[in-house]
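K.L.:
task: produce atomic coordinates for the following.
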Amino acid sequence: MRIALAQISSTPDPAANLVEVRKRTTEAAESGARLVVFPEATQCCFGVPLGPVAESLDGAWASEVRAIAAEAGVTVVVGMFTPADDGRVANTLLVTGAGVETSYDKIHLYDAFGFAESDTVAAGSEPVVVEVPDAEGPGTDPVVVGLSTCYDVRFPGLYQRLADDGATVLLVPASWGAGPGKRAQWEVLVRARALDTGTYVVACDQADPTTAGREHGKGPTGIGFSAVTGPRGEVVASLGAEPGLLVVDVDPASVADVRAQLPVLSNRRF
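P.N.:
Have a look, this model is predicted:
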């Protein structure tokens, strides 16, 4: 499966961010990608009030993402904010295109390093896997993809659950907070989750906003260094801090062989 990671730097303007979604999706489709992954908070960067930005999954912003995915003929994963029942918002991944339609609400909220995501964001509760077509036409097997978001990557139990549910590719859209040691933590955690599950991990972060002429501001706004890690924990490919598009071929069929050689899922006791 050919996967594209669109490492962008979101602005506070959802309309401007849609322009970037269209541009990067078109580039990814032209490169032959079947799955295009954008970061958490693609709709709007953190650090601004999220309530006025949040829209339902059948709202105008999400509908335009659907149109972009349909036009390109690919499956798009994009981070947005949707209204929650208690007046807060949900930190949502929309997955749409090529016959796929689902969403995931971030389960583990970033109440850490002096930031309290739960003040404005309501936690999700359900792990989500989705079958994504690997190619057009009949006779092609879909790839089972597990969904997660940013701070989720610190909780290996979620990834083991997604692997138990059949995922061979795990997505981690993120808007990683900057700070001392945070890049090292990001890189170690992404590789560790691959080793915990014998699974490909596709981790797409927001680009470092300072490389796009903006500041980090009050919230976690990304550091870049998106990466794809293989089921043995090896880094298949990665980006730097600046915006970019990373196109990678992965082989989900190889996951079974890796899990047979190193059966951590079946050997675990807890």
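K.L.:
only C-alpha atoms for contact and neighbour calcs from this point on.
P.N.:
OK.
K.L.:
doesn't P12 make contact with V48?
P.N.:
Yes. V48 lies in contact with P12 (C-alpha atoms under 8 Å); the separation is 7.0 Å.
K.L.:
show me where the stretch 151-270 of the chain has helices.
P.N.:
When assigned using DSSP state H, counting those that start in this stretch, the helices of the stretch 151-270 of the chain occupy the ranges 156-164, 182-197, 254-261, 264-267.
K.L.:
wait, R259 touches L195, no?
P.N.:
No. R259 is not in contact with L195 according to C-alpha under 8 Å; the separation is 9.7 Å.
K.L.:
more crowded one of the two?
P.N.:
Neighbour comparison, R259 and L195: the larger count goes to L195, with 23 against 18 (by other C-alpha atoms under 10 Å).
K.L.:
next one: that one from M1, what distance?
P.N.:
When C-alpha to C-alpha, to the nearest Å is applied, the distance between L195 and M1 equals 20 Å.
K.L.:
equivalent analysis for A28, please.
P.N.:
Summarising the geometry, the distance separating A28 from M1, computed by C-alpha to C-alpha, is 13 Å.
K.L.:
still on that earlier bit, now distance to G32 too, for the helices of the stretch 151-270 of the chain, in a markdown table please.
P.N.:
A markdown table is the format used below for these (distance: least, C-alpha to C-alpha, whole Å):
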| stretch | distance to G32 |
| --- | --- |
| helix 156-164 | 26 |
| helix 182-197 | 25 |
| helix 254-261 | 21 |
| helix 264-267 | 33 |
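K.L.:
out of these, nearest to A174?
P.N.:
Closest approach to A174 among the helices of the stretch 151-270 of the chain (C-alpha to C-alpha): helix 182-197, 9.9 Å.
K.L.:
the closest one vs helix 156-164, what angle?
P.N.:
Inter-element angle recorded for helix 182-197 and helix 156-164: 40 degrees (by axes from the mean of the first three to the mean of the last three C-alpha atoms, to 10 degrees).
K.L.:
ok so, going back, higher neighbour count, A28 and M1?
P.N.:
More crowded of A28 and M1, by other C-alpha under 10 Å: A28, with 25 against 20.
K.L.:
doesn't that one fall inside a helix?
P.N.:
Yes. Judged by DSSP: H, G, I helix; E, B strand; the rest coil, A28 forms part of a helix.
K.L.:
neighbours of the residue nearest to it when sequence neighbours are not counted, how many?
P.N.:
Distances taken as C-alpha to C-alpha, 6 or more residues apart in numbering place A4 nearest to A28, at 5.9 Å, with adjacent residues excluded. For A4, the number of neighbouring residues by other C-alpha under 10 Å comes to 28.
K.L.:
another one to check against the first:
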Amino acid sequence: MKFALAQINSTTTVADNLDKVRDYTNRAAETGAEFVVFPEATMSAFGPGLRDVAEANTESWRAAMAQLAADAGITVIVGEFAVSGEKVINLLAVYSPQGERRDYAKIHLYDAFGFKESDTVVAGEDPVVIDLGGESLGVTLCYDIRFPKLYAELSRRGAKLAIVSASWGAGKGKVEQWQTLARARALDSNMFVAAIGQADPEVSGVDVPKKGPTGVGHSLVSDPFGHVISSLEGEEALEIVEVDLAGADKAAEAIPVLTNAKLGY
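P.N.:
Modelled structure (predicted):
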């Protein structure tokens, strides 16, 4: 499977974010990638007025994403928002070139490190596995990566690759936590893990809101044995990755942690 990681910084200007998504998607399509995955909060960065942004832009954003996937001939996986009452839903949406759309609503909200996502976001309830080119992929968002049972469930449902799309909060040790968690989820679920985050705005020079998680970069792909097979630094970048998903079966045979698990976990 060949895919692209689009490590970008989004802002609260949806039109600018859309232009950037178009650029990176077209570049990914030119490489022959089957899909391109963008960070959490690509439609709009976290910041004040997020519900108003979602209310004004969700319909046009979705139409633009559907058209982009069709025109470029590539599946686009992208972080976006939709209105839910007085709050929003934090979504990772999948747009196919055939006009199909699926999404995952973030289950674990980021109420940590002094930020409270649940003040403005409604939590999802259901894990999601999608079919892409005959392969099963799990889709997750950011803080989800700290919860191993979710990834074990995705693996039990047949996923061989889990995508975690993030706008990772910066701070002391946060890059190391991000890298360690991605490799750990690969190891304890017998899956490849593609961890794609917003770039580090201090490196990229993009002006992002200071209220809320921004990004640290350092996106990576881990194989099911915890080996990093592709990684980025802090800047905005497009990374093309090729993996043989049969490696997930080999890992499950060699280290059958889910089969050996007791008490259902």
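K.L.:
ok, back up a step: give me every residue that touches the residue nearest to A28 of the first structure.
P.N.:
A4 of the first structure makes contact with 28, 33-37, 245-248 under the criterion C-alpha atoms under 8 Å, 6 or more residues apart in numbering.
K.L.:
cool, V236 of the first structure as well?
P.N.:
Applying C-alpha under 8 Å, 6+ apart, we find V236 of the first structure in contact with 227-230, 248.
K.L.:
residue in the first structure paired with Y143 of the second structure?
P.N.:
Residue mapping for Y143 of the second structure onto the first structure gives Y151, with TM-score structural alignment as the criterion.
K.L.:
wait, that match touches A112, no?
P.N.:
No. Between Y151 of the first structure and A112 there is no contact under C-alpha under 8 Å: 9.3 Å.
K.L.:
which of those two has more neighbours?
P.N.:
Neighbour count, other C-alpha under 10 Å: between Y151 of the first structure and A112, Y151 has more, with 21 against 10.
K.L.:
how much space between that one and P133 of the first structure?
P.N.:
Taken as C-alpha to C-alpha, the spacing of Y151 of the first structure relative to P133 of the first structure amounts to 27 Å.
K.L.:
also G87 of the first structure?
P.N.:
G87 of the first structure sits 36 Å away from P133 of the first structure, taking C-alpha to C-alpha as the criterion.
K.L.:
and P209 of the first structure, how many residues sit next to it?
P.N.:
Burial measure for P209 of the first structure: 23 neighbouring residues, criterion other C-alpha under 10 Å.
K.L.:
swap in R101 of the second structure?
P.N.:
The burial metric for R101 of the second structure, expressed as a neighbour count using other C-alpha under 10 Å, is 16.
K.L.:
alignment lookup: H218 of the second structure to the first structure.
P.N.:
Aligned counterpart of H218 of the second structure in the first structure: F225 (TM-score structural alignment).
K.L.:
brain fart, A54 of the second structure
P.N.:
Taking TM-score structural alignment as the criterion, the aligned counterpart of A54 of the second structure in the first structure is A54.
K.L.:
where's its match, which helix or strand?
P.N.:
Secondary structure from DSSP states H and E places A54 of the first structure outside every helix and strand.
K.L.:
close enough to count as contact, it and T82?
P.N.:
Yes. With contact taken as C-alpha under 8 Å, A54 of the first structure and T82 are classed as touching, separated by 4.6 Å.
K.L.:
find the residues that touch each one of those two.
P.N.:
Counting by C-alpha under 8 Å, 6+ apart, the shared contacts of A54 of the first structure and T82 are V89.
K.L.:
residue contacts, the closest residue to L147 of the first structure other than its chain neighbours?
P.N.:
Residue nearest to L147 of the first structure in three dimensions, not counting chain neighbours: L171, with 5.3 Å by C-alpha to C-alpha, 6+ apart. Contacts for L171 of the first structure were tallied using C-alpha under 8 Å, 6+ apart; they are 37, 145-149, 201-204.
K.L.:
for A170 of the second structure, same thing?
P.N.:
Applying C-alpha under 8 Å, 6+ apart, one finds that A170 of the second structure lies in contact with 213-216.
K.L.:
PyMOL command for the buried members of the residues you listed?
P.N.:
Provided next is the PyMOL selection string for whichever of the contacts of A170 of the second structure are buried by 16 or more other C-alpha atoms under 10 Å:
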select buried, resi 213+214+215+216
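K.L.:
could the contacts of A170 of the second structure be laid out in a markdown table, adding distance to L181 of the second structure?
P.N.:
Formatted as a markdown table, the contacts of A170 of the second structure follow (distance: C-alpha to C-alpha, whole Å):
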| residue | distance to L181 of the second structure |
| --- | --- |
| P213 | 17 |
| T214 | 18 |
| G215 | 16 |
| V216 | 14 |
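K.L.:
closest to S44 of the second structure among the contacts of A170 of the second structure?
P.N.:
Within the set of the contacts of A170 of the second structure, T214 lies nearest S44 of the second structure; the separation is 11.1 Å, counting by C-alpha to C-alpha.
K.L.:
the closest one contacts S204, doesn't it?
P.N.:
No. Using C-alpha under 8 Å, T214 of the second structure is not in contact with S204; the gap is 11.8 Å.
K.L.:
tell me which of the contacts of V236 of the first structure persist in the second structure.
P.N.:
Here these are checked against the second structure with both residues aligned by TM-score structural alignment, their matches' C-alpha atoms under 8 Å, and the contacts held in both are 227-230.
K.L.:
select from these the one having the most neighbours.
P.N.:
So for these (other C-alpha under 10 Å), the most neighbours sit at V228, 32 neighbours.
K.L.:
that residue: what's it in contact with?
P.N.:
Listed by C-alpha under 8 Å, 6+ apart, the contact partners of V228 of the first structure are 200-203, 235-238, 248.
K.L.:
just the buried members of these?
P.N.:
So, by 16+ other C-alpha under 10 Å, the buried ones in those are 200-203, 235-238, 248.
K.L.:
show me the two of those that sit farthest apart.
P.N.:
Those two in those that are separated most widely, counting by C-alpha to C-alpha, are Y200 and S238, at 13.4 Å.
K.L.:
quick one: which of the contacts of L171 of the first structure has the most company?
P.N.:
Ranked by neighbour count (other C-alpha under 10 Å), those have C204 at the top, with 33 neighbours.
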